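**Q** whatever this is, show me its structure:
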Amino acid sequence: MSWTTIARREYAMTGDSRAIRWLLWALAGACVLSGYLFPVLGSEPYTTKAFAGFGFLTGSIDYLLPLIGVFLGYGAIVTERTSGQLTLLLSLPYSRRDLVVGKLVGRSLAFATTLVAALAVAGALVVYPLGSLSPGWYLAFVALTVLYGVIFVGIATAISMLTQSKHLATAGAFGAYGLFVLVWRTARAALAFGLETVGVIDGALPDPALFLFGLNPVTLYDRLVTGFFVDGGAGPYAESSAWYLSEWLALPLFLAWVVVPVAFGYLRFRNTDL
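**A** This is a model prediction of the structure:
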């Protein structure tokens, strides 16, 4: 018996949550609607590469996918821990690593299958009848977007590993969503406005400040989409010439968000007395 058994169980169990089902349908609907609207509202060329930077699509993904990830991950460990089921599960031939990997993979597959199917339909709507397919670029965009969701499943799962209280896990996971998705960019805009108002800066924040604000996984995802898929992209990061604000440095930082939160949570969970 291995983590794959746990992954299959977790994948099946996530379908029982009505909230997750509704959020997945909302995300799928937004993706498909974006594929329909892009040839109508977008500008030529109508390619799947350009579609990756379509504002309605990226905006929907920015807000909905992290929320789905948090819903999938916040109770992954702590729910079974508080009920006593975790002790029983670990008495079977599973290690704590098997448990964490299985839960992360199974719960990530729960959104990834819906997301990939929705983006496939959206891509077909872009291509037919006047658009063109950029298969390599579009596959890269789909993979990047799946990893974006995995980041938030991982963050929520890590928080679930760090506490013995479901209330704390819920507050921590949804607090992380609020911080990264809702507060972070508002804080950056407010700081830029305040500094410009008092005459400290003229326009965008200094590059070092942009780098710090750009460490947010939501901002990193947007930077990667703009940098790699949008020709002539706008915004403070696209317009800066600083090497440390390039999409090539944003990529390893983005990948670090996939690994580091889960690794940190697991290292604490591995040595914790249940």
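**Q** rest of the way, CA atoms for contacts and neighbours
**A** Will do.
**Q** all helices of the chain, in order?
**A** For the chain, the helices defined by DSSP state H cover 3-14, 18-41, 48-51, 55-73, 78-83, 85-90, 96-127, 135-162, 166-177, 184-197, 207-213, 217-229, 236-239, 247-270.
**Q** out of these, which one sits most buried?
**A** Most buried of those, by mean neighbour count (mean count of other C-alpha atoms under 10 Å): helix 48-51, with a mean of 26.
**Q** show me what it is packed against.
**A** helix 96-127, helix 135-162 (3 or more C-alpha pairs under 8 Å, 6 or more residues apart in numbering; DSSP states H and E).
**Q** can you rerun that using 7 Å?
**A** helix 135-162 (3 or more C-alpha pairs under 7 Å, 6 or more residues apart in numbering; DSSP states H and E).
**Q** now the angle from the helix it packs on to helix 217-229?
**A** Angle of helix 135-162 versus helix 217-229, following axes from the mean of the first three to the mean of the last three C-alpha atoms, to 10 degrees, is 170 degrees.
**Q** and this one, so I can compare the two:
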Amino acid sequence: MSWRDVAHKDIYDASRSRTIWVLFGLLSLLFVGYAAAYASVGDGTFTGFVTGVVGLVDRVLPLLGILLGYRAISDDRNAGSLLLSMAFPQSRGDLLVGKTLGRTVVLLVPTLLGLSIAGLYAALRYGIEGAIAYPWFLFATALYGGSFVAVAVALSASTTNDRRITYGAVGAYLLVVVLWRSLVSFAVAFLHRFDPSLGTPDWALVLQLVEPGEAYARLLDVGFDVERASRYVGDGAPAFVDWWATLAVLLVWIAVSLAVGHRRFGASDL
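**A** As a prediction, this is how the structure comes out:
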């Protein structure tokens, strides 16, 4: 079996499950509901709708990505099916990549369909100004979601202890999504007490941009005016916080997660 076979099996199993259809329905309801409600809470423009829905995606997609991936390998290992699967001519790397790709497709298909339906509704209601950049938004969202699936699948491959996997998944969400920005801001504020003229040093910009949510916002700023990305596009912003750097950040999250997961998986017992 190759990584393609593993991914195909994961996608096929998900398509037969009610979970994927419930997920599609909930995400469509969430995004279309926001598009409908935006007329009363926003400025009534398509671009404003996109910048608003980014806030939903920023919180919901990491959670769903982690939930879909954090038991991808550990459940097969505990059920004994992993040992049977590895009896076929496939490597552990194929299994890891296939699981990651399969779970990513399972996450992104309902997410991107829901966003596409919401985008179409918003374009019909609020006008098409700015809609030409909507595919870029979908592309950035796909990378953002894929980075969290990769982290979760790598975590699932890293240990056989269910409690560690659960704690790791919760900790990853809290650290990367909830606490990262606050920790960087606290570090800068702490240093300001000793040097009030410090400003925002370059290393703080780098640490902020390494967080997937910040990289996602900066990447979106190529097509939309995302408020969170303003610190990276103002006068005097260094070149290393340009959009291409954020594209690299999300790809590195995926690659490094899989590399660490593969190393741990290769050294563990099935």
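**Q** could you get me the TM-score between them?
**A** Once superposed, the chains reach a TM-score of 0.85 (TM-score structural alignment, normalised by the length of structure 2), with 268 aligned residues with a C-alpha RMSD of 2.8 Å.
**Q** aligned partner of residue 229 of structure 1 in structure 2?
**A** Under the alignment (TM-score structural alignment), residue 229 of structure 1 pairs with residue 224 in structure 2.
**Q** is it true that residue 45 of structure 2 touches residue 126?
**A** Yes: assessed by C-alpha atoms under 7 Å, residue 45 of structure 2 is found in contact with residue 126 at 5.1 Å.
**Q** quick revisit: quick one: residues contacting the match of residue 229 of structure 1.
**A** residue 47 (C-alpha atoms under 7 Å, 6 or more residues apart in numbering).
**Q** what about it, distance to residue 238 of structure 2?
**A** 20 Å (C-alpha to C-alpha, to the nearest Å).
**Q** repeat that for residue 245 of structure 2.
**A** 11 Å.
**Q** thought residue 157 of structure 2 was touching residue 261?
**A** Yes: using C-alpha under 7 Å, residue 157 of structure 2 is in contact with residue 261, at 5.7 Å.
**Q** grab the nearest non-local neighbour of the counterpart of residue 150 of structure 2 in structure 1.
**A** The equivalent of residue 150 of structure 2 in structure 1 is residue 154 (alignment by TM-score structural alignment). Closest residue in space to residue 154 of structure 1, ignoring its immediate chain neighbours: residue 262 at 5.4 Å, by C-alpha to C-alpha, 6 or more residues apart in numbering.
**Q** separation between that neighbour and residue 77 of structure 1?
**A** Residue 262 of structure 1 is 12 Å from residue 77 of structure 1, by C-alpha to C-alpha.
**Q** what sits against residue 135 of structure 2?
**A** Contact analysis of residue 135 of structure 2 by C-alpha under 7 Å, 6+ apart lists nothing.
**Q** kindly recompute the last result at 10 Å.
**A** 112, 116, 119, 141, 223 (C-alpha atoms under 10 Å, 6 or more residues apart in numbering).
**Q** any idea how far it is from residue 257 of structure 2?
**A** 26 Å.
**Q** what touches both of residue 262 and residue 77 of structure 1?
**A** 100, 156-159, 161.
**Q** a markdown table please, covering the residues you listed and showing distance to residue 210 of structure 1.
**A** Below are those laid out as a markdown table (distance: C-alpha to C-alpha, whole Å):
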| residue | distance to residue 210 of structure 1 |
| --- | --- |
| 100 | 34 |
| 156 | 26 |
| 157 | 28 |
| 158 | 27 |
| 159 | 27 |
| 161 | 32 |
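**Q** just the residues you listed now: which is nearest residue 203 of structure 1?
**A** residue 156 (35.6 Å; C-alpha to C-alpha).
**Q** that closest one against residue 163, yeah?
**A** No: between residue 156 of structure 1 and residue 163 there is no contact under C-alpha atoms under 10 Å: 11.3 Å.
**Q** who touches both of these two?
**A** In contact with both residue 156 of structure 1 and residue 163: 77, 169, 172, 265, using C-alpha under 10 Å, 6+ apart.
**Q** which one in structure 2 is aligned with residue 92 of structure 1?
**A** Under the alignment (TM-score structural alignment), residue 92 of structure 1 pairs with residue 88 of structure 2.
**Q** residues near the closest residue in space to its match that isn't next to it in sequence, how many?
**A** Leaving aside its sequence neighbours, residue 88 of structure 2 sits nearest to residue 1 (C-alpha to C-alpha, 6+ apart; 6.3 Å). Residues near residue 1 of structure 2, counting by other C-alpha atoms under 10 Å, number 14.
**Q** who's in contact with residue 147 of structure 1?
**A** 108, 112, 141, 153, 221, 254-255, 257-258.
**Q** if we can go back for a sec, which neighbours do residue 157 and residue 261 of structure 2 have in common?
**A** residue 96.
**Q** for residue 173 of structure 2, give its distance to residue 148 of structure 2.
**A** 9 Å.
**Q** so what sits against both of the two?
**A** With C-alpha under 10 Å, 6+ apart, residue 173 of structure 2 and residue 148 have common neighbours 62-63, 65-66.
**Q** from these, which is closest to residue 14 of structure 2?
**A** Distance to residue 14 of structure 2, by C-alpha to C-alpha, is smallest for residue 65 among these, at 14.3 Å.
**Q** ok, and the closest non-adjacent residue to that closest one?
**A** Using C-alpha to C-alpha, 6+ apart, the closest residue to residue 65 of structure 2 is residue 149 (4.6 Å).
**Q** I'd guessed that neighbour sits against residue 172; true?
**A** No: counting by C-alpha under 10 Å, residue 149 of structure 2 stays clear of residue 172, with 11.5 Å between them.
**Q** anything in contact with each of these two?
**A** What both residue 149 of structure 2 and residue 172 touch, as defined by C-alpha under 10 Å, 6+ apart, is the set 62-63, 66, 155.
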